[in-house]
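Engineer: curious how this folds, go ahead:
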Amino acid sequence: MARPLPIQKTTFPKKVERKWYLVDAAGKPLGRLATRIALLLQGKNEPTWSPHYDNGNFVVVINAEKVKLTGKKIKQKVYYHHSGYPGGLKSQTAEQILQKHPERLIELAVKRMLPKTTLGRHQFKRLKVYAGETHPHEAQKPEKVELL
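Structural biologist: Predicted structure coming up:
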């Protein structure tokens, strides 16, 4: 008769030590940047990652206004939202969003890559995006990370 396999137990950290990462978006392609930011927010770079456990990190993105869209996406990519009323479909091109609110391009790209659950909404709250070079998170001493 064969011996049964030993039971493996999953261990979870008692307290999550969240790290702060600083990402410079200047000249980086939007999609590739967003995928790597989403992985940091979810904590998939940590050895203790688990799909039901939130051990993600904080990510500060600077220079959002200098993010790069390849090809003709700057003119042709359209973002839609609806007011909820009949005939309330609104649309903006990526160029319009980049001129008015450059942070929103990165926020939308990352938000759509996170899980559409309560866990994903908590992870998205740890994303801080700024259009320029300066940010108010110097006290947290974010670790500069080169994603590409």
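Engineer: every contact and neighbour count from this point should use C-alpha atoms.
Structural biologist: OK.
Engineer: look through this structure and tell me its longest helix.
Structural biologist: Longest helix of the chain, by residue count under DSSP state H: helix 30-42.
Engineer: how about it: buried residues?
Structural biologist: Neighbour counts over helix 30-42 (16 or more other CA atoms under 10 Å) mark 30-31, 33-42 as buried.
Engineer: same for the helix or strand encompassing residue 80, what does it pack against?
Structural biologist: Using DSSP states H and E, the element containing residue 80 is strand 78-82. Under the contact definition 3 or more CA pairs under 8 Å, 6 or more residues apart in numbering; DSSP states H and E, strand 78-82 sits against strand 89-93.
Engineer: could you tell me the angle between the strand it packs on and strand 78-82?
Structural biologist: For strand 89-93 against strand 78-82, the angle by axes from the mean of the first three to the mean of the last three CA atoms, to 10 degrees is 160 degrees.
Engineer: list the contacts of the helix or strand following strand 89-93.
Structural biologist: Sequence-wise, the next helix or strand downstream of strand 89-93 (DSSP H and E) is helix 94-100. Contacting residues not belonging to helix 94-100 are listed as 65, 73-79, 104-105 [CA atoms under 8 Å, 6 or more residues apart in numbering].
Engineer: what residues sit buried inside helix 94-100?
Structural biologist: Quick answer for helix 94-100 (16+ other CA under 10 Å): 94-95, 97-98.
Engineer: can you name the element that comes right after it?
Structural biologist: Following helix 94-100 toward the C-terminus (DSSP H and E): helix 102-111.
Engineer: buried set for that next one?
Structural biologist: 102-107, 109-111.
Engineer: to compare with the earlier structure, here is another sequence to fold:
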Amino acid sequence: MEIQFVIDQLEEVAQKIISANPNKVILFHGEMGVGKTTLIKQLCKVLGVKSATSSPTFSLVNEYEATNNQLVYHFDFYRLNQETEALDMGIDDYLYSGNWCFIEWAEKIPNLIPEAHSTISISILDDGKRSLTLN
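Structural biologist: Purely as a prediction, here's the structure:
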């Protein structure tokens, strides 16, 4: 799926992503400031998360409860130095839990990503719109 959008259309974009039935482990790729965290916040909202969401840059993972007692995990591995740090925090338990796992900076843990995952790539176009690809 490929979408071009402006930030005001994020709710619609998030609904399209969830409706596309992606794998529950989703890797987010894009330059810093492109809107990965903002999109993840909107995905959480679409999934029924009522609590405030924020970037887990320092904690590495935030956990949210969505509707139907579903759990959503949001990872930010930007500050990770080695894959072993992710193993030490129990990343396997999260990734194979069957819950939603949204992962920013997944390139820091390439050997730990489950085979069954989806990828969202976001870039900013010259006109300021975002281009999103879901694979």
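Engineer: quantify their similarity with the TM-score.
Structural biologist: TM-score for the superposed chains, counting by TM-score structural alignment, normalised by the length of the second structure: 0.27, backed by 73 aligned residues with a CA RMSD of 5.6 Å.
Engineer: ok, back up a step: mind listing residues that contact the strand holding residue 80 of the first structure?
Structural biologist: By CA under 8 Å, 6+ apart, the residues outside strand 78-82 of the first structure that reach it are 88-94.
Engineer: mind listing the strands for the second structure?
Structural biologist: Taking DSSP state E as the test, the strands found in the second structure are 2-5, 25-29, 61-65, 71-76, 100-104, 118-124, 130-134.
Engineer: buried sites along the first one?
Structural biologist: Residues of strand 2-5 of the second structure classed as buried under the neighbour-count rule (16+ other CA under 10 Å) are residue 5.
Engineer: so which elements touch it?
Structural biologist: Helices and strands touching strand 2-5 of the second structure, by 3+ CA pairs under 8 Å, 6+ apart, are strand 130-134.
Engineer: could you list the buried residues of the strand it packs on?
Structural biologist: Quick answer for strand 130-134 of the second structure (16+ other CA under 10 Å): 130-132, 134.
Engineer: put together CSV for these, with distance to residue 3 of the second structure on each row.
Structural biologist: Putting these into CSV (distance: CA to CA, whole Å) gives the following:
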residue, distance to residue 3 of the second structure
130, 8
131, 6
132, 5
134, 9
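Engineer: closest to residue 25 of the second structure out of these?
Structural biologist: Nearest to residue 25 of the second structure among these is residue 134, at 12.3 Å by CA to CA.
Engineer: now for the nearest residue in space to the closest one that is not next to it in sequence: which residues touch it?
Structural biologist: In space, and not counting its chain neighbours, residue 134 of the second structure is closest to residue 120: 4.6 Å by CA to CA, 6 or more residues apart in numbering. Counting by CA under 8 Å, 6+ apart, residue 120 of the second structure touches 26-29, 132-135.
Engineer: against residue 38 of the second structure, how distant is residue 120 of the second structure?
Structural biologist: 13 Å (CA to CA, to the nearest Å).
Engineer: so what's the residue count around the closest residue in space to residue 130 of the second structure that isn't next to it in sequence?
Structural biologist: Leaving aside its sequence neighbours, residue 130 of the second structure sits nearest to residue 124 (CA to CA, 6+ apart; 4.6 Å). Neighbour count for residue 124 of the second structure, taken as other CA atoms under 10 Å: 18.
Engineer: ok, and for stretch 73-83 of the first structure, which residues are buried?
Structural biologist: Buried residues in stretch 73-83 of the first structure (16+ other CA under 10 Å): residue 74.
Engineer: what residues are up against residue 104 of the second structure?
Structural biologist: Contacts of residue 104 of the second structure by CA under 8 Å, 6+ apart are 27-29, 36-37, 74-78.
Engineer: most widely separated two among the residues you listed?
Structural biologist: Top of the distance list for the contacts of residue 104 of the second structure (CA to CA): 29 and 74, 13.8 Å.
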